[in-house]
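J.: Task: produce atomic coordinates for the following.
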Amino acid sequence: MIRIRTVCVYCGSSAGSRPEHLAAAEAFGRLLAEAGVGLVYGGGDIGLMGAIARSTLASGGHVTGIIPQFLVDREVMLGDVQELVVTADMHERKRLMFERSDAFVALPGGVGTLEELVEQLTWAQLGRHDKPILIADLAGFWTPLISLLDHMAVEGFLRPGLDVPYLVATRVEDILPALEAAAPLLQELADDADAAAPVGQL
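T.: The predicted model follows:
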């Protein structure tokens, strides 16, 4: 049985202009802690990043912050987390965030959040991983991106067999249940692959 133990959350180092996004980050941090699911995030102490980390910590949850050296001062690193990893560069940061996480969630954010989300979608599309990816379309923030993905499919750039696998939740309280619901499907796919593999190649 697969259970989501850690979730990597991509989100803005800014709080944005809508208070509900900050409130959503804080609420999700509490939900992670209450569910016993660890948070993996970018290590900052400002914006939505800082809000979700501090909320998780305040609710008794476990937080792993992963931040490159050049952003330590710029993003005001949060030093109170249980595990803090300072990497040499962005490539190492993203690799470690991937390795430490069972699933990925994109809360509202800027181009950095978008880039991290799209990278995971690309890797999943190419079959490099099957971890759940969820777009938290809170207050319609990611609706333009979801529409663009649909447009790409209509235009023939997302071909059958090369689908972009992602989940969508429009409420914070639906995020973890959606990830957990995806986990049995992942286990079933893994079991099917093992059963189909020739003896000696497992």
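J.: okay, CA-based contacts and neighbour counts for the rest of this
T.: Will do.
J.: Strands of the chain, start to end?
T.: 6-10, 38-41, 63-68, 83-87, 103-106, 133-136, 167-169 (DSSP state E).
J.: From the contact counts, what lies against the lengthiest helix in the chain?
T.: Ranked by number of residues, the top helix in the chain under DSSP state H is helix 175-196. Packing partners of helix 175-196 (3 or more CA pairs under 8 Å, 6 or more residues apart in numbering; DSSP states H and E): strand 133-136, strand 167-169.
J.: Contacts for the longest one next, please.
T.: What that stands for is strand 133-136. 103-108, 120-121, 142, 165-172, 175, 179 (CA atoms under 8 Å, 6 or more residues apart in numbering).
J.: want to put them side by side, so please do this one too:
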Amino acid sequence: MQSVCVYCGASAGNLPAYAEAARALGRNLAEQHIALVYGGGNVGLMGTIADEVMQHGGEVTGVIPTALLNKEIGHAGLTRLHIVKDMHERKALMAELSDGFIAMPGGMGTMEELFEVMTWSQLGFHDKPIGLLNVEGFYDGLISFVDHTVRQGFLRANHRELMMDDTDGARLIARFKEWVPGRIEKLLPARAASTLLP
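T.: All right, here's what the predicted structure looks like:
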């Protein structure tokens, strides 16, 4: 695994544990020589994890739309910063550059990014691991809701397995490395999916 995309808040949240988890994950990525791909901001958890990776000699690639460059304060100290035209291009490029996806605590943007890559995986557009870093129970309600969709017949149980979760970033990365692509049946055959990549 060469790179991991981390989705997280442009805010720091109310608990110090969120920033602590971002720093711990950043250190772990740098120590394992796994590059960080993220939204390119210099604020909130986004800035925290990027700074931590850089401070420990790691590589960081940011991707940010022109319209958010000032609002999220584009990080000027990264290994590289891609400035793109819109959110669609941002998410597509982040996915292309990454070998896996982790959602840390965040707001609506983080949720939207998480569920988009989940949907892409479910449809067979990619075969990369996806995980929630469930800091201080932040994602307990979401995990419960996703399990509810399985019980109600709107999500296959095997597709639920596409979304890992852990309270520890190092363990989540270890599980990513054990991920076996193609072991879960997708909604589209591989040939069809290969023609529909975003």
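J.: follow-up on the earlier one: of the helices and strands packed on helix 175-196 of the first structure, which approaches I4 of the first structure most closely?
T.: strand 133-136 (11.9 Å; CA to CA).
J.: Which part of the second structure matches the closest one?
T.: Aligned by TM-score structural alignment, strand 133-136 of the first structure falls on residues 130-133 of the second structure.
J.: The matching stretch vs the first structure - mean distance after superposition?
T.: Mean deviation of stretch 130-133 of the second structure relative to the first structure after superposition (mean CA distance after the TM-score superposition for the first structure): 0.7 Å.
J.: thinking again about what came up before, ok, of the contacts of strand 133-136 of the first structure, which come out buried?
T.: Among the contacts of strand 133-136 of the first structure, those classed as buried by 16 or more other CA atoms under 10 Å are 103-108, 120-121, 142, 166-170, 172, 175, 179.
J.: In JSON lines, list the helices and strands packed on helix 175-196 of the first structure along with distance to L185 of the first structure.
T.: Listed next are these as JSON lines, based on distance: least, CA to CA, whole Å:
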{"stretch": "strand 133-136", "distance to L185 of the first structure": "13"}
{"stretch": "strand 167-169", "distance to L185 of the first structure": "13"}
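J.: Which among the strands of the first structure is found nearest to E116 of the first structure?
T.: strand 6-10 (7.1 Å).
J.: what does the closest one correspond to over in the second structure?
T.: So strand 6-10 of the first structure sits over residues 3-7 in the second structure, by TM-score structural alignment.
J.: how big is the offset of that stretch relative to the first structure?
T.: Mean for stretch 3-7 of the second structure is 0.2 Å (mean CA distance after the TM-score superposition for the first structure).
J.: how far is that stretch from where the chain is centred?
T.: Centroid displacement of stretch 3-7 of the second structure relative to its chain, using CA atoms, centre = their mean, to the nearest Å, is 5 Å.
J.: ok, and the closest non-adjacent residue to L162 of the first structure?
T.: Q125 (5.7 Å; CA to CA, 6 or more residues apart in numbering).
J.: show me the contacts for that neighbour.
T.: Counted by CA under 8 Å, 6+ apart, Q125 of the first structure has contacts L162, D163, V164, P165.
J.: Name the nearest residue to the second one, ignoring sequence neighbours.
T.: Same thing as D163 of the first structure. Nearest one to D163 of the first structure, counting by CA to CA, 6+ apart, is Q125 at 6.1 Å.
J.: Ok, L179 of the first structure next?
T.: P132 (6.3 Å).
J.: Check the gap between that neighbour and E75 of the first structure for me.
T.: Distance of P132 of the first structure to E75 of the first structure, given as CA to CA, to the nearest Å: 28 Å.
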